[in-house]
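J.: Turn this into a model:
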Amino acid sequence: MLHDVTFAWPDGAVALDHVSGAFGRGRTGLTGLNGAGKSTLLRVVAGLLPPTSGRVTLSGTADYLPQRITLDVHATVADLLGITPVVRALRAIESGDVDEAHFDVVGDDWDVEERAVALLSATGLPTGLDRSVATLSGGETMLTAITGVRLRQSSGSAAVALLDEPTNNLDGDARERLYELVQGWRGALVVVSHDLALLELMDDTAELRAGSLTTFGGPYSEYRAWLEVQQEAAAQTLRAAEQTLRREKRQRIEAEERIAHSERKGRKDAANSKYVKAVINDRRNSAEKSAGSRRGMLDDKVDAARAAVDLAERAVRDDDRISVDLPDPGVPAGRRLAVLRGADGREVVIQGPERIALTGPNGVGKTTLLERLLTTTNPASLSAGYSPRSTPSEGQIPSTQREGRDGDGSGADGAASGELLTERAAYLPQRVDVLPDASSVLDAVRESASHVAPGELRNRLARFLVRGAAVDRPVATLSGGERFRVALARLLLADPPAQLLVLDEPTNNLDIASTDQLVDALSAYRGALLVVSHDGAFLERLGLDAEIRLDAEGNLTELRR
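T.: Prediction:
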């Protein structure tokens, strides 16, 4: 339960502003725009961040799993599950060590190893508790960590489980196993996610927006349907309120005209000495009092009508969408832009304004293949200014678990490689923190559009919802959603425009609205697309021409649509 919770960062930036609400005992999907404070809210509930004001009440403790898992490559599965101290104590007792401290550590968890192995096996995961985490794929690592949360909750050590974007970077198989795990979840679970399939498995949907937490009994699709009805009603209320305001303003003007007419008539009568002075004074005083009273009454009506409009406007959502009129990169249908080569020597050609998805399980080397493709030309010529050689590592995941590595760290990308046939290629890596933090937004975008006048570039940025003073702000001060839009603008506004746009997991960490904005922007792009994504719903919306599947041996299979 959240009681008027506010959280501000040390620099004074407010992340949560007087948030109140409650999560139920079942499964809740927590949604909201990027920057709404969803991850911060989970950390406050988990007790990792103390609220600046207000309070959080829990019937027990909360177990929090962040978006990125920081792991030592030498860690074990037991470490990932969070049961290493208990396992060590159990094994010490089994070896004959009767130190009371071991019994204190075990507590009531005498069967923790059996329960852990059973949960891992049910999820289709390796069951060896002493196995090195470095032997797991990225998807297996995340699923094992989630299994640990489930294990701790089943033992009663955690009353509420909090998962932050658990499907990021999971391939289709890993997602399906996660869905099965969530479907069988018992107890309170709160999941921050933009994965529509996962959100459909929730009992309740909560949305954090403008400091308000709204909870709805049902999955996300039902919540959206309910919200659409509410928004239509709110829009009708706004239209009625605006009509009332116009009427009250018109009546106020008409009344003022009548009062002015009466005052002119009174002055004329006085000038003509039509009435004795005392009578004229009495009538003037009475008229002034009446006019003042009427003005006050009409002003009150106008103020009330304006307040009603303001209230109605707050109920109507005005989330802007990206609207971009992009220059034509001039890619004819037969123009060869890139060649991908599998380990078996088979080639797949990307030509014309095709939309291609590069898919495959976690760990087969999709990101490695993209980087090999893009480094076949001079990185400085990439129109977006992104060099694959300078792409940051994938968060805190150990190198043996990154894309392009298999379970034992030996590398599963085989001999898959590629060759660019155009210098006008743009690359958006999984993380967009390659933007120059010290530069202004305008300067960062001008790096890829140096021939565009600043005024025109500002106009184009406005269509990416980057407007006004935000254009001159340092990149380092941008929110996640703003940074994403700037990175996207930097690619799509490049001059000359890119003929091939390469995107690596572009929907990771994007809220649903931002994903919609990305689809809108890409729909206006008339060049070729090569997209790596595990988000099937997103890929379907792109109108793919083909799918290229990469397997663990480095072979490519082309599926035309």
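J.: alpha carbons only for contacts and neighbour counts from here, please
T.: Noted.
J.: Would you indicate which residues of stretch 268-285 are buried?
T.: Neighbour counts over stretch 268-285 (16 or more other C-alpha atoms under 10 Å) mark 270, 280, 284 as buried.
J.: after the helix or strand hosting residue 225, next one along is what?
T.: Residue 225 belongs to helix 220-271 when elements are defined using DSSP states H and E. Sequence-wise, the next helix or strand downstream of helix 220-271 (DSSP H and E) is helix 277-315.
J.: buried set for that next one?
T.: Per 16+ other C-alpha under 10 Å, helix 277-315 contains these buried residues: 280, 284, 287, 291, 294-295, 298, 301-302, 304-306, 308-309, 312-313, 315.
J.: For it, which helices and strands make contact with it?
T.: helix 220-271 (3 or more C-alpha pairs under 8 Å, 6 or more residues apart in numbering; DSSP states H and E).
J.: From the chain's centroid, how far away is the helix it packs on?
T.: Distance, stretch centre to chain centre, for helix 220-271: 39 Å (C-alpha atoms, centre = their mean, to the nearest Å).
J.: and the angle from that helix to helix 277-315?
T.: 170 degrees (axes from the mean of the first three to the mean of the last three C-alpha atoms, to 10 degrees).
J.: Residue 54 falls within a strand, correct?
T.: Yes - under DSSP: H, G, I helix; E, B strand; the rest coil, residue 54 sits within a strand.
J.: What is the neighbour count of it?
T.: When neighbours are counted by other C-alpha atoms under 10 Å, residue 54 registers 16.
J.: Please apply the same query to residue 143.
T.: The tally of other residues near residue 143 (other C-alpha under 10 Å) stands at 24.
J.: got it, and the one 3 residues further on?
T.: For residue 146, the tally of surrounding residues (other C-alpha under 10 Å) stands at 23.
J.: again with residue 26
T.: Using other C-alpha under 10 Å: residue 26 sits among 15 other residues.
J.: From what I see, it and residue 183 are in contact.
T.: No - assessed by C-alpha atoms under 8 Å, residue 26 is found out of contact with residue 183, at 10.7 Å.
J.: To compare with the earlier structure, here is another sequence to fold:
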Amino acid sequence: MSLTPPITLKNLSFEWPTGERALADLDGTFPAGLVGLTGRNGSGKTTLLKLIAGLLAPTSGSVEANAQIGYLPQMITLEKDATVAQLLGVEKSLVALKAIEAGSVDPADFDAVGNDWDVEARVDVELNRLGLGHVSLERRIGSLSGGETMLLAVLGLRLAGNEITLLDEPTNNLDAPTRELLYELVRSWKGTLIVVSHDLELLEMMEHTVELHAGELRVFGGPYSVYVQQLETEQQAAQQAAKTAQATLKVEKRQRVEAETKLARAKRKGRAEQLGGGLPKILANSLKQKSEANAGKMRSHLDGKVENAQAKVDDADRKVRQVEHINLELPDPELPSSKNVAIVSSGTTQQIIQGPERVGLIGPNGSGKSTLLRQMVSGDAASGKLKGEICLDRVGFLPQRLIGLDDQLSAMENVAAVAPSANSGKIRNMLARLLLRGASADRPLAVLSGGERFRVYLATLLLSEPTAQLLILDEPTNNLDIDSVRQLAEALQAYRGALLVVSHDQNFLAQLNLDYFLELSAQGTLSKSYPNPV
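T.: From the prediction side, this is the model:
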């Protein structure tokens, strides 16, 4: 077995066209096996994966990989008309195989098949093992749920058999049963798998954790919990070192002040003796010069001790991490408690969301949750027995796949488009509260990380005119780091309007203090429940 690391980074730097540096002089290696890549939103994880995959070119430095790389982005960009076979990456093999079965002797068809003569059988086995045997290879991606699409994309990478595979937030949009299926794929993965995720259960399966923080890459042995424990231990030591350094600096400064006081007293005493005429002038001047020289040496020595203590404080402070906080002040939409907000019905069952109620819409992948929300927002007639209607005009909608804004415009420009009366200062202040500052607010949406894109969409909802009385959020925790998920829940707890949210993040739902749940079954039936299903 080769001891060469699968991926090595050498002085890797990347700048956006705006001149903003995303990564600077990054050195490090990724170990073989199952690897979790962690770091706060905006730290550059997605950018790093794209550089490793070859989708972005380094501004300087290099990425060295010892094998072929497969890559799954946060957002699957295949057209909705693409087929499942294309998503799995087996279309060319299948087409060539069918051509050969029909009598083709074209060498190109044999090259396309390669050693995959049993590709169709292997795909059928894998689909059945994942409970997706009912999904035909000719089916269009647009007809699949987000969870089904993601699971099939991961399966496609597994079938490809690359020695190195990169997954960016693979459990987004997956319900609990589907996540278990993905976990099984991960547990039996062959080769090196590098995963970016905020899914704690997935991160606990990793053999190594690599952290990208403050432009540095660090490797920790073990899963996420080991990394967290080690980091907490380091931070406790760093905080104690910072306190000790501050205390030492305080002592040195006090001693410097006390010494200056003594020098001032000695100087006054010497002047008094000189005025008293007790010493010859030459001797008095000599003593004065000697005293001043000694005072200068003492000041220099004490100043050096203060500067040294300050340097230790600065060094200790740099090792103490500051957790930035999303700090939102949600406007009051002034929604009457008696106002009907939305009506959802299935057959003879009808549920009415009234006033500032907080409702979770839950159900298995493929039951139609996202479809129902889109139909409600667009006003189109719902298909089948399930129907939804919104009774308000002032609605803010955060779609699961974060579409609807202009990817070529900046965060500032997208928010300004929905808030014409807000000046640039107000918009920048809102974005800053969402941790989008400086050049990040001026970069095109297309080059932002998933977490940064989410914050831009959220800003358009919160600053839109007039203020939304109903927020509809479809998988809002996708691509958010663990701290941001908690902070978003805290912000939404203070919202005074109605809230309708779809999320497979059970911990997030528990933090929202929802009034009740509407559950869609796979058969399209609708039921209401009050107990928290977590």
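J.: Report the TM-score for the pair.
T.: Scored against TM-score structural alignment, normalised by the length of structure 2, the superposed chains reach a TM-score of 0.84; 519 aligned residues with a C-alpha RMSD of 3.7 Å.
J.: picking that back up, the helix holding residue 225 of structure 1 vs structure 2, mean deviation?
T.: With mean C-alpha distance after the TM-score superposition for structure 1, helix 220-271 of structure 1 departs from structure 2 by a mean of 2.2 Å once superposed.
J.: Which residue comes closest to the residue mapped onto residue 179 of structure 2 from structure 1 once chain neighbours are left out?
T.: Using TM-score structural alignment as the criterion, the counterpart of residue 179 of structure 2 in structure 1 is residue 175. Distance criterion C-alpha to C-alpha, 6 or more residues apart in numbering; nearest residue to residue 175 of structure 1, sequence neighbours excluded, is residue 167 at 6.4 Å.
J.: from the chain's centre, how far out does stretch 194-206 of structure 1 sit?
T.: Distance of stretch 194-206 of structure 1 from the chain centroid (C-alpha atoms, centre = their mean) equals 14 Å.
J.: Show where it falls in structure 2, residue numbers please.
T.: Counting by TM-score structural alignment, stretch 194-206 of structure 1 sits on residues 198-210 of structure 2.
J.: Same question for the matching stretch: list its buried residues.
T.: Buried residues in stretch 198-210 of structure 2, defined by neighbour count with 16+ other C-alpha under 10 Å: 198, 199, 202, 203, 204, 205, 206, 207, 208, 209, 210.
J.: List the contacts of the fourth one.
T.: Think residue 203 of structure 2. Residue 203 of structure 2 is in contact with 36, 197, 223, 224, counting by C-alpha atoms under 8 Å, 6 or more residues apart in numbering.
J.: So which residues of the stretch 301-450 of structure 1 form strands?
T.: In the stretch 301-450 of structure 1, the segments counted as strands under DSSP state E, counting those that start in this stretch are 336-341, 347-351, 355-359, 417-420, 425-428.
J.: To residue 6 of structure 1, which of those strands lies closest?
T.: Taking C-alpha to C-alpha, strand 425-428 is the member of those nearest to residue 6 of structure 1, at 34.9 Å.
J.: Which strands and helices lie in contact with the closest one?
T.: Where contact means 3+ C-alpha pairs under 8 Å, 6+ apart, strand 425-428 of structure 1 is packed against helix 480-492, strand 500-504.
J.: what lines up against residue 28 of structure 2 once you look at structure 1?
T.: Alignment note (TM-score structural alignment): residue 28 of structure 2 maps to residue 21 of structure 1.
J.: Its match and residue 45 touch, don't they?
T.: No - contact criterion C-alpha under 8 Å: residue 21 of structure 1 and residue 45 do not qualify, at 11.7 Å.
J.: Same drill for those two, tell me which one is more crowded.
T.: More crowded of residue 21 of structure 1 and residue 45, by other C-alpha under 10 Å: residue 45, with 25 against 16.
J.: Skipping its backbone neighbours, what lies nearest that one in space?
T.: Nearest residue to residue 45 of structure 1 in three dimensions, chain neighbours excluded: residue 56, at 6.5 Å (C-alpha to C-alpha, 6+ apart).
J.: That neighbour: what's it in contact with?
T.: Residue 56 of structure 1 touches 1, 2, 3, 5, 44, 45, counting by C-alpha under 8 Å, 6+ apart.
J.: Can you verify my assumption that the first one contacts residue 23?
T.: Read that as residue 1 of structure 1. Yes - taking contacts as C-alpha under 8 Å, residue 1 of structure 1 lies within contact range of residue 23: 6.7 Å.
J.: So for these two, which residue has more residues nearby?
T.: Ranked by neighbour count (other C-alpha under 10 Å), residue 1 of structure 1 and residue 23 place residue 23 first, with 20 against 15.
J.: in a strand, that's where that one is, yeah?
T.: No - assessed with three-state DSSP, residue 23 of structure 1 is coil; it does not lie in a strand.
J.: if I look at it, how far off is residue 42 of structure 1?
T.: Counting by C-alpha to C-alpha, to the nearest Å, the gap from residue 23 of structure 1 to residue 42 of structure 1 is 11 Å.
J.: now residue 293 of structure 1
T.: Distance from residue 293 of structure 1 to residue 42 of structure 1, by C-alpha to C-alpha: 55 Å.
J.: How about residue 308 of structure 1?
T.: From residue 308 of structure 1 over to residue 42 of structure 1 (counting by C-alpha to C-alpha), the distance is 35 Å.
J.: State the number of residues packed around residue 45 of structure 2.
T.: 22.
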